[in-house]
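> return atomic coordinates for the entry below.
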Amino acid sequence: MSDSGKANDLLAQIPKSDKPGLPPVHLWHPEFCGHIDMRIARDGTWFYMGTPIGRKPMVKLFSTILRRDGDDYVLVTPVEMVGIKVDDAPFVAVGVQVEGEGEAQILRFTTNVEDEVVAGAEHPLRVMLDEQTQEPAPYVHVRSNLEALIHRNVFYQLVELAVPREIDGRAWLGVWSAGEFFPIGLLPE
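Have a look, this model is predicted:
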């Protein structure tokens, strides 16, 4: 079967539900059927057979059946599982709403596929530094073991909200959300 047929068959297998929410992909363990030519670029663009998927509802639907197994990303239905390539994180946090201030502050992130998460104990923020360039790559946990890369403009908003705090004898800049402090960068000594 061609990759095009596989993608259409995969969509047809997604159970219909009257209840809002995500399909229970963590409960589905069908046989692995191989990889298809689908890729999620670092900027959040989904590609199929080298062409961007321009239909946002289709991307959003595919995002609901995405799962990460170890280092592998798969699209999974009750009867089929196929591997896809993800360049960095499968989602991009494209917006943040700030409610309150100080330790009571709430940071509500929106992703490119319209997921909303409040940063906190269940949805932590983390920042990785590129070893060569020292450029930060910030992420927020979205669901299961899937993360969103925080868009540069959104990260700049976090930097503006950052406050100093000492952690293990070192001075950090970070942000509060839902009672949790998330370090985003060391302060120079």
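
> C-alpha from now on. contacts and neighbour counts both.
OK.

> right, and residue 154 touches residue 93 too?
Yes - contact criterion C-alpha atoms under 8 Å: residue 154 and residue 93 qualify, at 7.5 Å.

> who's more crowded, these two?
residue 93 (30 against 17; other C-alpha atoms under 10 Å).

> for that one, what are its contacts?
109, 110, 111, 112, 140, 148, 149, 150, 151, 154 (C-alpha atoms under 8 Å, 6 or more residues apart in numbering).

> now for the residues you listed, which sits with the most neighbours around it?
Neighbour counts for the contacts of residue 93 (other C-alpha under 10 Å) peak at residue 150, which has 28 neighbours.

> quick one: the helices in the chain?
3-12, 56-64, 152-161 (DSSP state H).

> just so I know, which of these lies nearest residue 81?
With distances scored as C-alpha to C-alpha, the stretch of the helices of the chain nearest to residue 81 is helix 3-12 (8.4 Å).

> now show me the structure for the sequence below, then we'll compare the two:
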Amino acid sequence: MNLKGLSEVKSKQPPVDTWSPPFCGDMNLLIKANGEWFHEGGKFTRAAMVTMFSRILWYEAGEYFLVTPVEKVRIQVEDAPFLVTGWEWIDTELGPTLEFHTHTEDVMRLGLDCDLWMATYKGEERPYISMRYGMKALVARPVFYGLVESLEQVQTLEGSGVGIKSAGKSYLLMQDA
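The predicted structure is shown next:
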């Protein structure tokens, strides 16, 4: 994707960070740890609906909300509200850059507008990237396995080990023993 394409994706984002509507209560909406969205127990079957709602998702004080200019409703998220489903290497002025694509049509460039780290969820080490407004996206297992060929020795402030270099930055994924 060229830079024009990236700016078009970002322009689809409503200015949620400028809205401050009153809290209106809880909504029976759950985002499962595998990235699936459910409303009142029924799974969302239209990807466009998930994408639309993801644009008004807000994270505040450890809780998730759907926000419009006039209302704010709390929803439940098991782990991460976004799921990275694709990736590709692109060339930027900072060198080879890893571009992630989410199931909600977000495009993030590692080292430019997101970071990558490992964290534990229910006893399992999982890879995540940072997203807008302090949210995160889980890197899907097939995507992570696809990145294995890109792993190399890296040195970061956290230590040295195996990781990924993107846009001139190093990300440690497994520290040397």
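
> export the contacts of residue 93 of the first structure as TSV, with columns for distance to residue 88 of the first structure.
Shown next, in TSV, are those (distance: C-alpha to C-alpha, whole Å):
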residue	distance to residue 88 of the first structure
109	18
110	18
111	15
112	14
140	13
148	9
149	8
150	11
151	12
154	17
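
> of those, which are reproduced in the second structure?
Among the contacts of residue 93 of the first structure, the ones still in contact in the second structure (both residues aligned by TM-score structural alignment, their matches' C-alpha atoms under 8 Å) are 109, 110, 111, 112, 148, 149, 150, 151, 154.

> for the last one, which residues are in contact?
Contacts for residue 154 of the first structure were tallied using C-alpha under 8 Å, 6+ apart; they are 93, 94, 95, 96.

> now, which of the contacts of residue 93 of the first structure sits nearest residue 100 of the first structure?
Using C-alpha to C-alpha, the contacts of residue 93 of the first structure come closest to residue 100 of the first structure at residue 109, 14.6 Å.

> tell me who's in contact with the closest one.
Contacts of residue 109 of the first structure (C-alpha under 8 Å, 6+ apart): 93, 94, 95, 96, 97, 116, 117, 118, 119.

> aligned partner of it in the second structure?
Aligning on TM-score structural alignment places residue 109 of the first structure opposite residue 100 in the second structure.

> tell me how far the biggest strand by length in the second structure lies from the chain's centre.
Criterion DSSP state E: the longest strand present in the second structure is strand 82-92. Mean C-alpha position of strand 82-92 of the second structure versus that of the full chain (C-alpha atoms, centre = their mean, to the nearest Å) differs by 11 Å.

> please convert the helices of the first structure to a markdown table, extending it with distance to residue 103 of the first structure.
Formatted as a markdown table, the helices of the first structure follow (distance: least, C-alpha to C-alpha, whole Å):
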| stretch | distance to residue 103 of the first structure |
| --- | --- |
| helix 3-12 | 43 |
| helix 56-64 | 32 |
| helix 152-161 | 12 |
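
> and those: which comes nearest residue 38 of the first structure?
helix 3-12 (9.0 Å).

> for the most centrally placed residue in the second structure, what are its contacts?
Most central in the second structure under C-alpha atoms, centre = their mean is residue 137, positioned 2.6 Å from the mean C-alpha point. Residue 137 of the second structure makes contact with 80, 81, 82, 83, 84, 102, 128, 129, 130, 131, according to C-alpha under 8 Å, 6+ apart.
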